[in-house]
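*Asks:* the sequence and its predicted three-dimensional model are supplied below.
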Amino acid sequence: MLTELGFVGPAQSDHLYHFTARNGVFANWVPAEIQKMSGPARLNAILRDEQVRAFPPFSVGEAGMPCVCLSESTPEQLAYLIAMMMFGPWGIVTNRAHANSRGGGAVAYVPGPVFDTFRRHDLGHWAMRTEAGSTWLHEREWRIPCRSGRYEIGVLDAILVGNAAWRPSKVVTEWVNVDTGLPVEADQAENPHVVPTREDYPRLWRETPVWAWDRAAGQVVKYEPGELC
């Protein structure tokens, strides 16, 4: 059961965005192959694998808690983040109650000495330092701690793309055992007697609304699940 978090005020949003395209420096513990990927390529991998790779936030160091980072954004805030070139319009969208049910929550923005207290208690991943050179309040960040380093996706509110013409890479969705001629499940795909028989777009793409960013209008155009298949 999802946790009831109460009302969302006009300055708040129930939508939380995990952007796969953003400007800025990566922490050096993020693998080079991920750093080199474009925003669309990272989104493609997330949809294919149905999971997000989680790493310790930049501010807590390599030994810190891996987290999936999200931004709470109203439509106006989303337009601002994209227009200011801080984030590219690529990623996945969930909601506050779902993040909370997975152990996530809003990050505290606190002065340096308070942040140091968080870190001394191994809670640095729940806070951001607010001082000169550390101005991140615009992100309105939430985090979901993932000790395993992988956040498994069940359902999403939406998939955010920067172009309505974009499509993820197709994946194998059906297999057959050549000896019996019978269909088999994905967990048997490595059997040498099993061959793929059908490809399709990833499950999340077929089952999730897609929000395509319209740069001229400064807003998203919303498509129903399967409409862009």
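*Replies:* Structure received. Residues are numbered from 1 along each chain as shown.
*Asks:* from here on, just use CA atoms for contacts and neighbour counts.
*Replies:* Fine.
*Asks:* after the longest helix seen in the chain, which helix or strand is next?
*Replies:* Ranked by residue count and defined by DSSP state H, the top helix of the chain is helix 39-49. Going down the chain from helix 39-49, the next helix or strand is strand 51-53, by DSSP states H and E.
*Asks:* now do the buried residues in the longest helix of the chain.
*Replies:* By 16 or more other CA atoms under 10 Å, the buried positions in helix 39-49 come out as G39, P40, A41, R42, L43, N44, A45, I46, L47, R48, D49.
*Asks:* show me where the chain has helices.
*Replies:* Under DSSP H, the chain gives helices at 32-35, 39-49, 75-83, 96-101, 112-120, 203-207.
*Asks:* ok, which of these comes nearest R215?
*Replies:* Closest to R215 of the helices of the chain is helix 75-83 (CA to CA; 8.7 Å).
*Asks:* give me the buried positions along that closest one.
*Replies:* For helix 75-83, using 16+ other CA under 10 Å, the buried residues are Q77, L78, A79, Y80, L81, I82.
*Asks:* how about the third one: what's its closest non-neighbour residue?
*Replies:* On the basis of CA to CA, 6 or more residues apart in numbering, the spatially nearest residue to A79 that is not a chain neighbour turns out to be G218, at 5.9 Å.
*Asks:* buried set for stretch 123-137?
*Replies:* G124, H125, W126, A127, M128, R129, T130.
*Asks:* how about the fourth one: what's its closest non-neighbour residue?
*Replies:* Using CA to CA, 6+ apart and skipping the chain neighbours, the partner closest in space to A127 is A108 (4.5 Å).
*Asks:* what about the one you found, distance to T130?
*Replies:* 10 Å (CA to CA, to the nearest Å).
*Asks:* got another, please set it beside the one above:
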Amino acid sequence: MSASERLDSILRSELLRSSKPYGVECACICFSESPPAHLAHLIADRQFEPWGIVVTREVVLDAGGGAVAYVPDDVYTQFRAAGLEHWAVRTGTDSTWMHEREWRVPVPDEPKTITLGVQLTSLRAVLIGDPGWRPSSIRTGMWIHMQDGTPCHVCGDPFCQEITELPRLWLESEIWVWDMAARAVTRHPPGTLI
């Protein structure tokens, strides 16, 4: 999936799927800690795509996650020997991951997912790279007659259409639109970009 397709999937399903970080046996959900200046560095300088979700540290901690330790090779070997390599990143000369300031939520039994609506009940924000982008609408199962506005059922009438709506997380979250020229986000209150 492209970055925008992945974000669309997350918003519609309210699921974050785990994967195994490089060199790690335990599946995790991974986050990058990004204050505004660091977010600009990741997107503008490191070429990360400006599509994603923004959560708070408390949400990650409540889901059983935490900050990853950035350690020398000999200490990383000790983490690995203890089966805890998912909590550490090597800082050797060939390590290229230091810029991420990573946080992880371990999910040891694959295939397992964390449901945003349960473990992660809300988002701080949704980050998008295109001000005109909107997530795919979700089917509601409710039908309405488009001429008179009365409820109807699937009946073959071309004016009887299913009502759709934007995903809950999109409507309830602040939307951050990346502005490449300004190297910053423009913030929109919840429910205003519909």
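*Replies:* Done, it's in. The structure displayed is predicted, hence computed values, not measured ones.
*Asks:* any idea what the TM-score is?
*Replies:* Here the TM-score for the pair of chains, by TM-score structural alignment, normalised by the length of structure 2, is 0.84; 175 aligned residues with a CA RMSD of 2.0 Å.
*Asks:* nearest to P57 of structure 1, of the helices of structure 1?
*Replies:* Comparing the helices of structure 1 under CA to CA, the one sitting nearest is helix 112-120, at 12.2 Å.
*Asks:* so how far is P66 of structure 1 from N95 of structure 1?
*Replies:* Distance from N95 of structure 1 to P66 of structure 1, by CA to CA: 20 Å.
*Asks:* repeat for T74 of structure 1
*Replies:* Distance from T74 of structure 1 to P66 of structure 1, by CA to CA: 26 Å.
*Asks:* of the two, who's got more company?
*Replies:* Taking neighbours as other CA atoms under 10 Å, T74 of structure 1 and P66 compare with P66 leading, 24 against 16.
*Asks:* which residues touch the more buried one?
*Replies:* A54, F55, P56, P57, P145, C146, R147, S148, G149 (CA atoms under 8 Å, 6 or more residues apart in numbering).
*Asks:* kindly reformat these as JSON lines containing distance to E139 of structure 1 and neighbour count.
*Replies:* Below are the contacts of P66 of structure 1 laid out as JSON lines (distance: CA to CA, whole Å; neighbours: other CA atoms under 10 Å):
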{"residue": "A54", "distance to E139 of structure 1": "18", "neighbour count": "20"}
{"residue": "F55", "distance to E139 of structure 1": "18", "neighbour count": "25"}
{"residue": "P56", "distance to E139 of structure 1": "17", "neighbour count": "24"}
{"residue": "P57", "distance to E139 of structure 1": "14", "neighbour count": "24"}
{"residue": "P145", "distance to E139 of structure 1": "17", "neighbour count": "24"}
{"residue": "C146", "distance to E139 of structure 1": "20", "neighbour count": "21"}
{"residue": "R147", "distance to E139 of structure 1": "23", "neighbour count": "14"}
{"residue": "S148", "distance to E139 of structure 1": "25", "neighbour count": "12"}
{"residue": "G149", "distance to E139 of structure 1": "22", "neighbour count": "16"}
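*Asks:* please point out which of those residues structure 2 shares.
*Replies:* Counting by both residues aligned by TM-score structural alignment, their matches' CA atoms under 8 Å, the members of those that carry over to structure 2 are A54, F55, P56, P57, P145, C146, R147, S148.
*Asks:* may I ask which two of these are separated the most?
*Replies:* P57 and S148 (14.5 Å).
*Asks:* if we can go back for a sec, any idea how far the alignment partner in structure 2 of the residue nearest to A127 of structure 1 is from G129 of structure 2?
*Replies:* In structure 2, the residue matched to A108 of structure 1 (TM-score structural alignment) is A69. Using CA to CA, one gets 30 Å for the distance from A69 of structure 2 to G129 of structure 2.
*Asks:* mind listing the strands for structure 2?
*Replies:* Ranges of strands in structure 2, per DSSP state E, are 15-17, 28-32, 52-54, 66-67, 69-71, 88-90, 102-106, 113-115, 125-128, 138-145, 151-152, 160-165, 174-179, 184-188.
*Asks:* of these, which is nearest F79 of structure 2?
*Replies:* Using CA to CA, the strands of structure 2 put strand 88-90 closest to F79 of structure 2, at 7.0 Å.
*Asks:* the closest one vs structure 1 - mean distance after superposition?
*Replies:* If you overlay the two and look at strand 88-90 of structure 2, the average distance to its match in structure 1 is 0.5 Å (mean CA distance after the TM-score superposition for structure 1).
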